[in-house]
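1. Mind looking at a prediction? Sequence and model below.
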Amino acid sequence: MRKSFVGLLLLLWVGLVWGQSDPISRLIDDGKYLEAYAAAIKLGTSEGWTQAAKAASFYASYQAKEGERGPWYDRAEDAAQKAIASDKNNPEAYFELARADGRLAQFRGILQSLNLAASVRDNLNKTLQLNPKHAGARVALALWNLELTQKGVGWLYGADGGRIIPLFEEAIKLEPEEIIHKVEYAGALAKLGRVADARKQYEAALALTPKTAADRYDLERAKRELAALK
């Protein structure tokens, strides 16, 4: 209880200094992921651990060198687990755990990766149970279905290729200005052989104005992947 209170005081104090209500989110938006992570873990609250997980995942995805990525996804996983332990009704904590585990599957052995596939599914479903309008969880679940069905192991986990397109469409309807949704949708369409549709989604993403550092990184990715389309 005392730890949570101290964490709240710290958040309020930093907010007063910065003149804003959520300085850690601002750091993340500005691409200062290491600063955001360091500030967030000091809070000791579910929200703080959730922000730390997000900052760690973003650093691993967008800025870390090749050898750093796995350890930073490990930090993201650990922070998300602590966020859930602090508040089992925090949908963003489950989403961040799913994000971290999905990335960690790329760095771990095949058996561990298969176990992580179930974790990703369960945590995304929990996210949607707690927040039915969570667009990011829909995008991640669409990608989960795509990856497992294309690997030929979807039947082991209940993955369904027929859910991929509807989940993306639902996410974009909920958050039509979110750049990453369109970029991920375009990449999925390309993998499904729908090149013309993929091109339209990349172009739609590139027509949007970036609001955060992550948006700018995602637009650079969109440019590269659009140029590589055959």
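-> Nice, I can see it.
2. From here on, just use CA atoms for contacts and neighbour counts.
-> Noted.
3. quick one, what contacts the residue nearest the centre of the chain?
-> Centroid-nearest residue in the chain, with Cα atoms, centre = their mean: R99, separated by 4.7 Å. The neighbours of R99, taking Cα atoms under 8 Å, 6 or more residues apart in numbering as the test, are S57, V120, A140.
4. where do the helices sit along this structure?
-> 2-18, 23-29, 33-41, 46-62, 69-86, 91-104, 110-130, 135-151, 154-157, 164-174, 179-191, 195-206, 213-228 (DSSP state H).
5. Hmm, Y157 is touching A118, no?
-> Yes - the pair Y157 / A118 is scored as a contact, 6.7 Å apart, by Cα atoms under 8 Å.
6. more neighbours, those two?
-> A118 (18 against 14; other Cα atoms under 10 Å).
7. Okay, W18 and G152: tell me how far apart.
-> Note on W18: its distance to G152, by Cα to Cα, to the nearest Å, is 50 Å.
8. L143 contacts A188, doesn't it?
-> Yes - with contacts counted by Cα under 8 Å, L143 reaches A188, the gap being 7.3 Å.
9. Comparison target, given below:
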Amino acid sequence: MRTLVFLGLLAGFGFGQGPQATLPNLVPQVVSPPDFPPELAELEGLHDAGRYREVYEKALARKDAWGYVLASYAATNYARYQASDKERQDWFRRAADAAREAVKLAPGQKGTPSLNASVEAKAYFALGQALGRYVQYAGLFTQALLVNQIRSAFSKAIELAPDFPDPKIGMALWHAEGVARNICLIFGCRRDQVQVFLNAAEAQRSNSKRVILGYVDGGYANLLINDLKEAERGLTTALSLTPKTAEDYYEQERAKGLMEELKRRKGGSR
């Protein structure tokens, strides 16, 4: 009986989806700071312009660690922003599979992009990111295994690249989702750690091009733990910034939706 209660609480665990939105005609170019070494600049530029399926196929064909990381990023973003509902599970699975291949190959591959995160750190981040979305489609017993794998992947990325803010956002989401699902006694999540990781990431924001995503995810994480003041600050900041990548445009649409949810909650709390 206790196991059934736990699995019921776990149901729905996941980091959420981004909205589908109409993009401007973005010129493929690498937005600074780059996520990948110079030899992947052409593909990274296409990724920044939102051509995720094309990038996935071309990056996968490289069959090296950096290529698999980029393929995982592209598959995750395609699933979040452009895929139909029936496609999403498969594309999140592809993202996780590519990240696992990157983790296998990373120790033997050189090359570090400008923010000083190694390919191994990026591979573990990509894995945590992909699993954080895929988990909601898994069976309940598999979800229980994946929750710990997500945390381990983000923790390893932080260990390998302490100045890389993106996995810290992932850890904040992990704690927030656990608090919202009331599963912290089982998995060790903590409400206070949400803000700890978000603050650490914000202090390093210039080390990542994913600034808008960071603020939107921060707003979402704070909504999950009902910290409405911090949620509003993050979402307002996200909407005040100038979008540069396709992801930025999609995330600002997501921020608008979360703002509506925030207003609803604030109205209901009066």
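-> Received, thanks. Remember, it's a predicted structure, so these values are computed and weren't measured experimentally.
10. TSV for the contacts of R99 of the first structure, including distance to L226 of the first structure and neighbour count?
-> Putting the contacts of R99 of the first structure into TSV (distance: Cα to Cα, whole Å; neighbours: other Cα atoms under 10 Å) gives the following:
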residue	distance to L226 of the first structure	neighbour count
S57	24	28
V120	28	25
A140	21	24
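11. want to throw these into a markdown table with distance to Q112 of the first structure?
-> Listed next are the contacts of R99 of the first structure as a markdown table, based on distance: Cα to Cα, whole Å:
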| residue | distance to Q112 of the first structure |
| --- | --- |
| S57 | 19 |
| V120 | 12 |
| A140 | 19 |
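12. T237 of the second structure matches what in the first structure?
-> Matched by TM-score structural alignment, T237 of the second structure corresponds to A204 in the first structure.
13. isn't its match right up against K182?
-> Yes - using Cα under 8 Å, A204 of the first structure is in contact with K182, at 7.2 Å.
14. ok, these two, which is more surrounded?
-> Ranked by neighbour count (other Cα under 10 Å), A204 of the first structure and K182 place K182 first, with 28 against 16.
15. quick one, what contacts the equivalent of the more buried one over in the second structure?
-> Structural alignment (TM-score structural alignment) places K182 of the first structure against Y215 in the second structure. Residues near Y215 of the second structure by Cα under 8 Å, 6+ apart: G234, L235, T237, A238.
16. So K168 of the second structure versus N199 of the second structure, what's the distance?
-> From K168 of the second structure across to N199 of the second structure, the span is 9 Å (Cα to Cα).
17. and what of L239 of the second structure?
-> From L239 of the second structure over to N199 of the second structure (counting by Cα to Cα), the distance is 19 Å.
18. Which of these two has more residues huddled nearby?
-> Neighbours were counted for L239 of the second structure and for N199 using other Cα under 10 Å; L239 has more, 21 against 17.
19. From N222 of the second structure, how far out is that one?
-> In terms of Cα to Cα, L239 of the second structure sits 16 Å off from N222 of the second structure.
20. show me what contacts F58 of the first structure?
-> Per Cα under 8 Å, 6+ apart, neighbours of F58 of the first structure: Y33, A214.
21. Give the equivalent position in the second structure for it.
-> Mapped onto the second structure by TM-score structural alignment, F58 of the first structure lines up with N77.
22. Sweet, I'm off.
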